[in-house]
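Participant: fold the following.
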Amino acid sequence: MRTFKGILILISFYLFAACGGDTLPKPKSQLSLSYPAPTYKRVITECTYSFDKNDLSNLYLKNNCAATIEYPSLDGSIFLTYRKVEDNINALLSDAQKLTYEHVRKADDIIEEKYINEKQNAYGMFYDVKGNAASQSQFYITDSTNHFLTGSIYFNTKPNYDSIYPAAVYLKNDIRHLMETIEWKK
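Facilitator: Modelled structure (predicted):
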C-alpha cells in the first residue's frame, strides 16, 4: 500500500510541475494569398477607347462598348460602362458619384483620388471603398467632351472585406493601371 501511495504522490507531483509554465499568447495571423505579378497587354477594340489589360483576366466586350473583365482565379470582375458625352457631362458625373455613394451604408470609408492626365486628355476620379460594401473600387474617366467610362469591381461572393482583401487590392491596382493607360480614339 505504501508503494501505491508513493507512486500516486510522484505522479501528482509530475502533473503539477508540468503545468507551471508561462502562458504565451498566440500571434495574430492573416490570410496570406499571393498572386502572380501582373503582365499587361494593350487591348485595342472597335470601341472609342483602348487600355492595358492584365493577362490573368478575360475580356468580354459588348456591342454597346460596355465590357466585363473577368478574373477566374480571383472570382471577381471589373465591369466597364461606356457613354458618349452629348451635353450631358453633369448628369454622367452625378450618376457616377451617386453609384459610388450608394455603398456608404456598408462602407467604413470611401477615399476619393483625382486622376488627371492632360497628355491623354483623361480626367477622372478613383474611389477606394473600405469595408463590407458590394464594390471595393470604382472609377470614372472622361475627356469631358466626347467619352465617359465608368468601372466597378465586384466579387462573386457575399462581401466580407477581411476575406477578399488580398484580391481586392490586386484588382484595385489593375483598375488604376487601366485608368492610367486609357486612350481615346479620335
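Participant: can we go C-alpha only for contacts and neighbour counts from here?
Facilitator: Fine.
Participant: what strand or helix carries Asn90?
Facilitator: helix 89-101 (DSSP states H and E).
Participant: how about this one, so we can line them up?
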Amino acid sequence: MRNKVILSVLTFTMIVLSCKEETLPKPKAQLRLEYEHPKEGPLEMEDYRFVRNQLSSLKSKNGQSLTLDYPMMNGSIFITYKTVNNNLEKLLSDAQRLSYEHAVKADGILEQPFVNEEDKVYGMLYEVTGNAASQSQFYLTDSISHFVTGSLYFYAKPNYDSIYPAAVYLQRDIRRIMETLRWKENTKP
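Facilitator: From the prediction side, this is the model:
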C-alpha cells in the first residue's frame, strides 16, 4: 500500500510539473509611432520661398529667419537667411563647423550633397545619428547672393532611440524644403 501511495504521489507530481507551460522571455519591441501624412503648402519669404509641411506651425518669423514648430513631436526646424557679401567661404565654413560640433556626441554624420542646377540651389544635408543635440543640419546657397542654414532640434534630452521616428519624419520635411526652395529673383514666369 505504501508503494502505491508513493507511486501515486510521484505520478501526480510528474503530471503537474509536465503540464506547466515553459516561461519564455518576451522579444524586444520598439514603440511604433505614426504621424500624419504631410500636408504641403507654400511659404513665402522676402528673398526665397519653399513648400513646407502645414502640420507644422510657423512659430516665429523674424525678418528672413523662421521657426517651424512641430508640437506633436516636441521639435522645431530653425531656418536662417543671410545675404552673401563676398563672405561665402566664411558662411560655408561656419555651417560645416556647426554641423560637426555635434560629432562629439554623435555616432555618425552622413553628408548628402544637394544640387539643383536649373534653379541655382546648391547645398548639403547633414544627418546626425546618436545622442547629439541636433539630428539634422543643412545649408543652401546660390553661391552669389543667398545663403540659408537650417537645423532640427528636439525639446528633450537627446536619446536617439526615442526620437528616431520623429527625426526621420522631420528629415523628410527638411529634404522637401531643400528640394522646393527657390530664390525670388530666379522665379520663372
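Participant: TM-score for this pair?
Facilitator: After superposition, the two chains reach a TM-score of 0.90 (TM-score structural alignment, normalised by the length of structure 1), with 184 aligned residues with a Cα RMSD of 2.1 Å.
Participant: one step back: which parts of the helix holding Asn90 of structure 1 are buried?
Facilitator: Under the neighbour-count criterion of 16 or more other Cα atoms under 10 Å, helix 89-101 of structure 1 has Ile89, Leu92, Leu93, Ala96, Gln97, Thr100 buried.
Participant: over to stretch 138-155 of structure 1?
Facilitator: Neighbour-count burial for stretch 138-155 of structure 1 [16+ other Cα under 10 Å]: 138-144, 147-155.
Participant: how about stretch 6-13 of structure 1?
Facilitator: For stretch 6-13 of structure 1, the buried set under the neighbour-count rule, 16+ other Cα under 10 Å, is empty.
Participant: go on, stretch 22-42 of structure 2?
Facilitator: Under the neighbour-count criterion of 16+ other Cα under 10 Å, stretch 22-42 of structure 2 has nothing buried.
Participant: ok, stretch 58-77 of structure 2 next?
Facilitator: Leu58, Ser65, Leu66, Thr67, Leu68, Asp69, Tyr70, Met73, Gly75, Ser76, Ile77.
Participant: whichever residue in structure 1 pairs up with Glu101 of structure 2: how many residues sit nearby?
Facilitator: Structural alignment (TM-score structural alignment) places Glu101 of structure 2 against Glu102 in structure 1. By other Cα atoms under 10 Å, the residues close to Glu102 of structure 1 number 12.
Participant: with Ala103 of structure 2 instead?
Facilitator: 16.
Participant: ok, it - contacts?
Facilitator: Going by Cα atoms under 8 Å, 6 or more residues apart in numbering, Ala103 of structure 2 touches Ile109, Ala132.
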